[in-house]
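Engineer: Based on what follows, work out the 3D shape:
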Amino acid sequence: MSLEQLKLEEDDLRKEIAALSQDQKKAYYQTEEKLVKDPDTYAVLNYFFLAGLHHFYLEKYAHGLVNLVVMLFGLLFIQSFGIVLFVVIILIELPQLFRSQSIVQRYNNEVMKSTLRQVQNIA
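Structural biologist: Below is the predicted model:
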């Protein structure tokens, strides 16, 4: 999904949220505030820490753990093929850095959807 499509999806979700009762809106925003993520934080974590911290930030623990293990393995064997592992990680992670806005927008839209469903089911 493109960033524009994700923003349109967010607009649709915001319209649904606007239709909630005052109590539901209050519950929604209290929950959403704790769960949404900042695209700039994700990008900074990706840029400075190729070890997968940006995946942990979006609660993708398995992906983050794989990155972390591969990075540590690369550091351990830096003399032999560790450089190759670093290059592979950079080649995999660099596109994610450039797509950080859409990656986090998708994550936040999913948070909004699940929070909205939760609040609607409480009513």
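
Engineer: switch to C-alpha atoms for all contacts and neighbour counts from now on
Structural biologist: Will do.

Engineer: where do the helices sit along the chain?
Structural biologist: Remark: helices assigned in the chain by DSSP state H are 3-18, 22-35, 39-48, 53-57, 61-76, 82-98, 100-122.

Engineer: Can you list the neighbours in contact with the fifth one?
Structural biologist: Helix 61-76 has contacts (C-alpha atoms under 8 Å, 6 or more residues apart in numbering) with 50-56, 81-86, 89.

Engineer: I'd like the structure of this one too, to check against the first:
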Amino acid sequence: MNISELEKEEDNLRKEVTALSPEQRRKYYEIEGSKLKDPDTYAALNWFFIAGLHHFYLKKHVKGSIVIILSIYAIFTLFDYGWILLLVLSLIELPQLFFSQRIVKKYNNKVIKQTLIDVIKENSVRQN
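Structural biologist: Below you'll find the predicted structure:
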């Protein structure tokens, strides 16, 4: 998905949020505020792409752990063939720096969708 499609999706989701009742909107914004991520923070963490910190920021713990383990291994074997592993990791991770806006917007749209579902579901359970 390109950035304009993601922005259009976000606009549609925001319209759904606006259609919620005042109580549901209050609950929605309570939940959303703690879950949405900032693209600039992601990009800043991505500067340390060898460490994989940006994966942890978006709750991709397995991927982040794999990158950290491979990075540490590559550093310890740097003078053998570790530099090749560092190069491969760099080639895999570097594009994420350039697409950080799109990656975080996609993550945030998922959060918005899930939060909407949770708020609507919680409201319907309380009404029954």
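
Engineer: Just tell me the aligned range of stretch 21-29 of the second structure in the first structure.
Structural biologist: Mapped onto the first structure using TM-score structural alignment, stretch 21-29 of the second structure spans residues 21-29.

Engineer: center of the first structure, which residue is that?
Structural biologist: Nearest to the geometric centre of the first structure sits Leu58, at 3.7 Å (C-alpha atoms, centre = their mean).

Engineer: if we can go back for a sec, now the helices of the first structure as CSV including mean neighbour count?
Structural biologist: As requested, these are arranged in CSV below (neighbours: other C-alpha atoms under 10 Å):
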stretch, mean neighbour count
helix 3-18, 14
helix 22-35, 14
helix 39-48, 17
helix 53-57, 20
helix 61-76, 16
helix 82-98, 15
helix 100-122, 18
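
Engineer: can you list contacts of the match of stretch 21-29 of the second structure?
Structural biologist: Stretch 21-29 of the first structure is contacted from outside by 17-18, 115-116, 119-120, 123, using C-alpha under 8 Å, 6+ apart.

Engineer: Adding distance to Gln30 of the first structure, write the residues you listed out as JSON lines.
Structural biologist: Formatted as JSON lines, the contacts of stretch 21-29 of the first structure follow (distance: C-alpha to C-alpha, whole Å):
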{"residue": "Ile17", "distance to Gln30 of the first structure": "13"}
{"residue": "Ala18", "distance to Gln30 of the first structure": "15"}
{"residue": "Thr115", "distance to Gln30 of the first structure": "10"}
{"residue": "Leu116", "distance to Gln30 of the first structure": "12"}
{"residue": "Val119", "distance to Gln30 of the first structure": "11"}
{"residue": "Gln120", "distance to Gln30 of the first structure": "14"}
{"residue": "Ala123", "distance to Gln30 of the first structure": "16"}
